[in-house]
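Novice: no sequence for this one, just the structure:
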């Protein structure tokens, strides 16, 4: 993965924390716990995209069986959204790791993103009060 950097080795976790908090919509304690899980759990991967030495995007994954992965988090810095960075990160990861199946769960706001990438979308219904969730699956 030439362009994606393994964030488990990245020194400035505050930058990672800020970007991850944008997609988690959670308090600082929960975001810190999630970063700790990524750092300590070998079944998880956390990768970032840098432009001009600035972390502009990240993806967090949970490795399943061989060739399968769950996309747990994806976040692009506000100023860089809509420029194809998320799409490129996913495609790079899929190619580099020989992924044949990727799944993700999301809300109504991000369904269009996954649909444009060729994911199959299925409603999970109202998983939380007033919040419809969707399962997105990409098969190669």
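Specialist: Sure, I can see it. All figures in this text were calculated on a predicted structure; none of them were measured in a lab. Residues are numbered from 1 along each chain as shown.
Novice: use CA for all of it now, contacts and neighbours both
Specialist: Will do.
Novice: Centre of the chain to the host helix or strand of residue 124, how far?
Specialist: Secondary structure from DSSP states H and E places residue 124 in strand 120-128. For strand 120-128, the separation from the chain centroid amounts to 18 Å (computed by CA atoms, centre = their mean, to the nearest Å).
Novice: So what touches it?
Specialist: Here strand 120-128 makes contact (CA atoms under 8 Å, 6 or more residues apart in numbering) with 111, 114, 115, 132, 133, 134, 135, 136, 137, 138.
Novice: Just the residues you listed: which are in helices?
Specialist: Using DSSP state H, the members of the contacts of strand 120-128 that fall in helices are 111, 114, 115.
Novice: Which of those sits closest to residue 99?
Specialist: Proximity of those to residue 99 (CA to CA) peaks at residue 114, which lies at 16.3 Å.
Novice: The closest one: neighbour count?
Specialist: Using other CA atoms under 10 Å, residue 114 has 20 other residues around it.
Novice: Name the nearest residue to it, sequence neighbours excluded.
Specialist: Leaving aside its chain neighbours, residue 114 sits nearest to residue 136 (6.8 Å; criterion: CA to CA, 6 or more residues apart in numbering).
Novice: In contact with the one you found, which residues?
Specialist: Counting by CA under 8 Å, 6+ apart, residue 136 has contacts 103, 104, 105, 106, 111, 114, 119, 120, 121, 122.
Novice: who touches the third one in this structure?
Specialist: Think residue 105. The contact partners of residue 105, by CA under 8 Å, 6+ apart, come to 71, 72, 133, 134, 135, 136.
Novice: take a look at this one as well, against the first:
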């Protein structure tokens, strides 16, 4: 079930941090941006009353960008993140829902139904722009 977080709980922080560069200072700054920036929102996929996947978004006008997507250890590979993204696209009526990713996650976005195109490399590494248009 899709829910929008009214507050950033420690459980949600942990899920989002799983999708961030593992630098405690950087994670802290990014989480603070989710608390203070009105364009940033956090949504969770809840199973049996607890969040198992969380998405951090930036919504600017009609455009919605997935900035972070994390799933609980032990819950990965069960379709929670894919269900969360599809529910978000439908709920937000986002045209399009976009994410930028690397080689590690591009396959996930393809399997989730996103159209994938090359994006400018960062740090000498390939990047991909992933786009999901709700049906």
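Specialist: Perfect, thanks for sending it. It should be emphasised that the depicted structure is a prediction, and the values quoted were computed from it without experimental measurement.
Novice: rewinding a little: between which two of the contacts of residue 105 of structure 1 is the distance greatest?
Specialist: Pairwise distances across the contacts of residue 105 of structure 1 peak at 14.7 Å for 71 and 133 (criterion: CA to CA).
Novice: Now, of the contacts of strand 120-128 of structure 1, which are buried?
Specialist: Buried subset of the contacts of strand 120-128 of structure 1 (neighbour count, 16 or more other CA atoms under 10 Å): 111, 114, 133, 134, 135, 136, 137, 138.
Novice: so which of these would you say is closest to residue 48 of structure 1?
Specialist: Each of those was scored against residue 48 of structure 1 by CA to CA, and residue 114 proved nearest at 18.9 Å.
Novice: Give the equivalent position in structure 2 for the closest one.
Specialist: Alignment note (TM-score structural alignment): residue 114 of structure 1 maps to residue 109 of structure 2.
Novice: just residue 126 of structure 1 next, same as before
Specialist: When structure 2 is aligned by TM-score structural alignment, residue 126 of structure 1 is paired with residue 121.
Novice: likewise residue 34 of structure 1?
Specialist: For residue 34 of structure 1, the aligned residue in structure 2 is residue 30 (criterion: TM-score structural alignment).
Novice: once aligned to structure 1, how far is the helix or strand hosting its match on average?
Specialist: Here residue 30 of structure 2, judged by DSSP H and E, is contained in helix 24-36. Compared with structure 1 after fitting, helix 24-36 of structure 2 has a mean deviation of 1.3 Å; criterion: mean CA distance after the TM-score superposition for structure 1.
Novice: Determine how far that helix lies from the middle of the whole chain.
Specialist: That offset, for helix 24-36 of structure 2, works out to 15 Å (CA atoms, centre = their mean).
Novice: Repeat that for stretch 55-69 of structure 1.
Specialist: Between the centre of stretch 55-69 of structure 1 and the centre of its chain there are 7 Å (CA atoms, centre = their mean).
Novice: Show me which positions of it end up buried.
Specialist: For stretch 55-69 of structure 1, burial by neighbour count (16+ other CA under 10 Å) applies to 55, 56, 57, 58, 59, 60, 61, 62, 63, 68, 69.
Novice: do the same with stretch 36-46 of structure 1
Specialist: Neighbour-count burial for stretch 36-46 of structure 1 flags 38, 39, 44, 45, 46 (criterion: 16+ other CA under 10 Å).
Novice: do the same with stretch 17-36 of structure 2
Specialist: Buried residues in stretch 17-36 of structure 2, counted by 16+ other CA under 10 Å: 17, 18, 19, 20, 27, 31, 34.
Novice: hang on, residue 42 of structure 2 in a helix?
Specialist: No. Read with DSSP: H, G, I helix; E, B strand; the rest coil, residue 42 of structure 2 is strand and lies in no helix.
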